[in-house]
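**Student:** I'd like to go over a predicted model; first the sequence, then the structure.
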Amino acid sequence: MTRDTGTTTTRRALLGAFAATAISAAPFFPGVTAYARGSGDIRKLNFYSGRTGEKINIIYCIDGKYIPESLSEINHFFRDWRNNKVHKIDPRTVDILAAAHGLLGVDEPYMLLSGYRSPETNAMLRARSRGVARNSLHMKGEAADVRLRSRSVNQIAQAAAACKAGGVGRYSGSNFVHMDCGAVRSWGR
């Protein structure tokens, strides 16, 4: 996704140079980030959207400090593609996605199927499917549905569950995994 301004480009160039010289630590998730401060905690998100054709590969946090411009780009990328409504995505969800991706050891970007869902979109999906929650965490910016071509639903779900930081749903029939920053729980096959 390209939406750079002069200041973002400069900051991104500096962050890229910093990242190239730093050693990225193990994946992080809520509860362990405090131990990483000052030790090269660089968190990155790599996604593409089959719905919009957009891509995002961005450093969003360094040494426990979230980068507001990066989070803003993530919010836009995770928008409800049906009506272009943007909502703040909870950084805890972003951390879980990044940590699970790191545990999978792949360079391939996640494919985002669903990030933020407006109440209108959620109601429409609920009318079509029993599997859509009335008070879905997608409407709060606290959930994402993803897939990887190179990994199975079970592999992705196991990586997400290993983070012990939120909900993990397996949707093998539809080939995607749901991750959220709500209560630790799992469902599906």
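**Tutor:** Happy to help now that I have it.
**Student:** okay, CA-based contacts and neighbour counts for the rest of this
**Tutor:** Noted.
**Student:** buried sites along stretch 14-30?
**Tutor:** For stretch 14-30, burial by neighbour count (16 or more other C-alpha atoms under 10 Å) applies to 15, 19, 27-30.
**Student:** tell me which two in these are the farthest apart.
**Tutor:** Pairwise distances across the buried residues of stretch 14-30 (C-alpha to C-alpha) peak at 22.8 Å, for the pair Leu15 and Pro30.
**Student:** Ala161 and Val168 touch, don't they?
**Tutor:** Yes. Taking contacts as C-alpha atoms under 8 Å, Ala161 lies within contact range of Val168: 6.3 Å.
**Student:** more neighbours, these two?
**Tutor:** Val168 (27 against 20; other C-alpha atoms under 10 Å).
**Student:** now the end-to-end length of stretch 45-58.
**Tutor:** Terminal residues of stretch 45-58 lie 5 Å apart, using C-alpha to C-alpha, to the nearest Å.
**Student:** same check on stretch 158-169?
**Tutor:** 10 Å.
**Student:** on that earlier part again, make JSON lines from the buried residues of stretch 14-30 and add distance to Met124 to it.
**Tutor:** Formatted as JSON lines, these follow (distance: C-alpha to C-alpha, whole Å):
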{"residue": "Leu15", "distance to Met124": "40"}
{"residue": "Ala19", "distance to Met124": "42"}
{"residue": "Pro27", "distance to Met124": "36"}
{"residue": "Phe28", "distance to Met124": "35"}
{"residue": "Phe29", "distance to Met124": "32"}
{"residue": "Pro30", "distance to Met124": "32"}
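**Student:** got another one to weigh against that:
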Amino acid sequence: MKKTNSSGLTRRGLLGAFAATAVAATPTYSNAAGFLRGAGDVRRIAMHSGRTGERLDTIYWIEGEYIAEAVREINMHMRDWRTGEAVQMDLRTIDIMAAALNLMETSEPYLLLSGYRSPQTNQMLRSNTRGVARNSLHMRGQAADLRLTSRTPAQMASAAIACRAGGVGRYNGSNFVHMDCGPIRSWRG
């Protein structure tokens, strides 16, 4: 059911109009950041790892500034769980994830399937799994594979695509969505 205000505009319609205006006014920010600007002066991300059992729910940006300690927590949470190696995650990917979660209007945290991947982990996955890119953006800390139980991969992908800020891969068979801050593109795996 769509929520409308007294003028008949949907919340998504208002968000889209605001984001288009914000992006045109400040082209140095990603489109995902434009969506987040409409949410106020705070950005938050929530996720958990089924592999490590760790949970993260943090405000990582306040009034135009990333919070260094929160960013370090995000980097550690999104580490390669196989090797324990963590890198500086590209904050554009975190912004895309947060913007998509905000658009889906859910309080459920993401289930993080894969964030950063070491070259060794990526090679092992390429040997055992179809569809793993040789030069995956996961190895640069620029991608995440995510799942929500309250949303389908189609719904998650639609929200991420609406951000118009990076790559979105929809994997219905494995029930997850890939989000990255690379070139704008989408695919089904």
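**Tutor:** Perfect, I can see it now. As the structure is a computational prediction, the values presented were derived from the model and not from experiment.
**Student:** still on that earlier bit, shared neighbours of Ala161 and Val168 of structure 1, anything?
**Tutor:** Counting by C-alpha atoms under 8 Å, 6 or more residues apart in numbering, the contacts common to Ala161 of structure 1 and Val168 are Ser186.
**Student:** Tyr171 of structure 1 against Val153, yeah?
**Tutor:** Yes. With contacts defined as C-alpha under 8 Å, Tyr171 of structure 1 counts as touching Val153 at a distance of 7.2 Å.
**Student:** can you check which part of structure 2 the longest helix seen in structure 1 sits on?
**Tutor:** Taking DSSP state H as the criterion, structure 1 has its longest helix at helix 6-21. Following TM-score structural alignment, helix 6-21 of structure 1 has no partner segment in structure 2.
**Student:** so after that helix, what's the next helix or strand?
**Tutor:** Next in sequence after helix 6-21 of structure 1, counting helices and strands by DSSP states H and E, comes helix 33-36.
**Student:** and after that next one, which helix or strand comes next?
**Tutor:** Per DSSP H and E, the first helix or strand lying C-terminal to helix 33-36 of structure 1 is strand 42-49.
**Student:** and the residue positioned nearest the centre of structure 2, helix, strand or coil?
**Tutor:** In structure 2, the residue lying closest to the centroid (C-alpha atoms, centre = their mean) is Met97, at 2.0 Å. At Met97 of structure 2, secondary structure determined by DSSP: H, G, I helix; E, B strand; the rest coil is helix.
**Student:** the more surrounded of Tyr171 and Val153 of structure 1?
**Tutor:** Taking neighbours as other C-alpha under 10 Å, Tyr171 of structure 1 and Val153 compare with Val153 leading, 22 against 18.
**Student:** these two touch, right, the more buried one and Asn175?
**Tutor:** Yes. Between Val153 of structure 1 and Asn175 there is a contact under C-alpha under 8 Å: 6.1 Å.
**Student:** who's in contact with Tyr66 of structure 1?
**Tutor:** Neighbour list for Tyr66 of structure 1: Tyr60 [criterion: C-alpha under 8 Å, 6+ apart].
**Student:** who are the contact partners of the residue nearest to Arg164 of structure 2 when sequence neighbours are not counted?
**Tutor:** Nearest residue to Arg164 of structure 2, sequence neighbours excluded (C-alpha to C-alpha, 6 or more residues apart in numbering): Asn31, at 5.9 Å. Asn31 of structure 2 sits next to 19, 23, 163-165 when contact means C-alpha under 8 Å, 6+ apart.
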